[in-house]
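# what's the 3D shape of this:
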Amino acid sequence: MIAASSSASSSSGETIGLSAGKSIALGVGAGGGAAGAGAGIGILFGKVIESVTRQPEMRDE
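Below is the predicted model of the structure:
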């Protein structure tokens, strides 16, 4: 009886560990995606500022 309950708790622990791993992976993936988008937007606006500095007459377009 004791061995059976020990086995059941081990299985439950593995399920909790798997769930925790999935949650961490989801958070890291979402954070990486947000960081990539932020870097892309920063590069885009940096190039816009650079082009307006070179040709100020294009500012209104």
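
# Could you use CA atoms for every contact and neighbour count after this?
OK.

# just to confirm, which helix or strand has the residue positioned nearest the centre of the chain in it?
In the chain, the centroid-proximal residue (CA atoms, centre = their mean) is Gly31; its distance is 2.1 Å. With elements taken from DSSP states H and E, the one containing Gly31 is helix 2-54.

# now that helix, how far from the centre of its chain.
4 Å (CA atoms, centre = their mean, to the nearest Å).

# quick revisit: for the residue nearest to the centre of the chain, what are its contacts?
Residues counted as contacts of Gly31 (CA atoms under 8 Å, 6 or more residues apart in numbering): none.

# swap the cut-off to 10 Å and go again
By CA atoms under 10 Å, 6 or more residues apart in numbering, the residues touching Gly31 are 25, 37.

# one more to put side by side:
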Amino acid sequence: MTARKRVSDEELSQIIATLQKRLCELVKQKGVLTDGAVVQVSQELDKYIVESQRRKRKS
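Presented below is the predicted three-dimensional model:
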């Protein structure tokens, strides 16, 4: 997230929701949590969740 432009809190929430939906769909499709695509989306989602929590802690 460091190389990306700063997004608003609302945009951040939308990104998180979109990634959560994509992650659920991928798990259903792949059938395992260890599939490379599942892990990749999960890690990306983690970064955004951490950023969201950081922002909430600061406010």
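
# what's the TM-score here?
The TM-score (TM-score structural alignment, normalised by the length of the second structure) is 0.42; 29 aligned residues with a CA RMSD of 1.9 Å.

# my read: Ile15 of the second structure touches Val41, true?
No: with contact defined as CA atoms under 10 Å, Ile15 of the second structure does not count as touching Val41 (11.7 Å).

# Tally up the residues packed near the nearest residue to Ala37 of the second structure once chain neighbours are set aside, please.
Leaving aside its sequence neighbours, Ala37 of the second structure sits nearest to Leu26 (CA to CA, 6 or more residues apart in numbering; 7.6 Å). If you count neighbours by other CA atoms under 10 Å, Leu26 of the second structure ends up with 18.

# so how far is Ser42 of the second structure from Leu26 of the second structure?
Per CA to CA, to the nearest Å, Leu26 of the second structure is found 10 Å from Ser42 of the second structure.

# swap in Leu23 of the second structure?
Note on Leu23 of the second structure: its distance to Ser42 of the second structure, by CA to CA, is 7 Å.

# Please identify which of those two sits among more neighbours.
Looking at Leu23 of the second structure and Ser42 with other CA under 10 Å, you find the greater number of neighbours at Leu23, namely 20 against 17.

# if I read this right, that one contacts Ala37, doesn't it?
Yes: counting by CA under 10 Å, Ala37 is a contact partner of Leu23 of the second structure at 8.9 Å.
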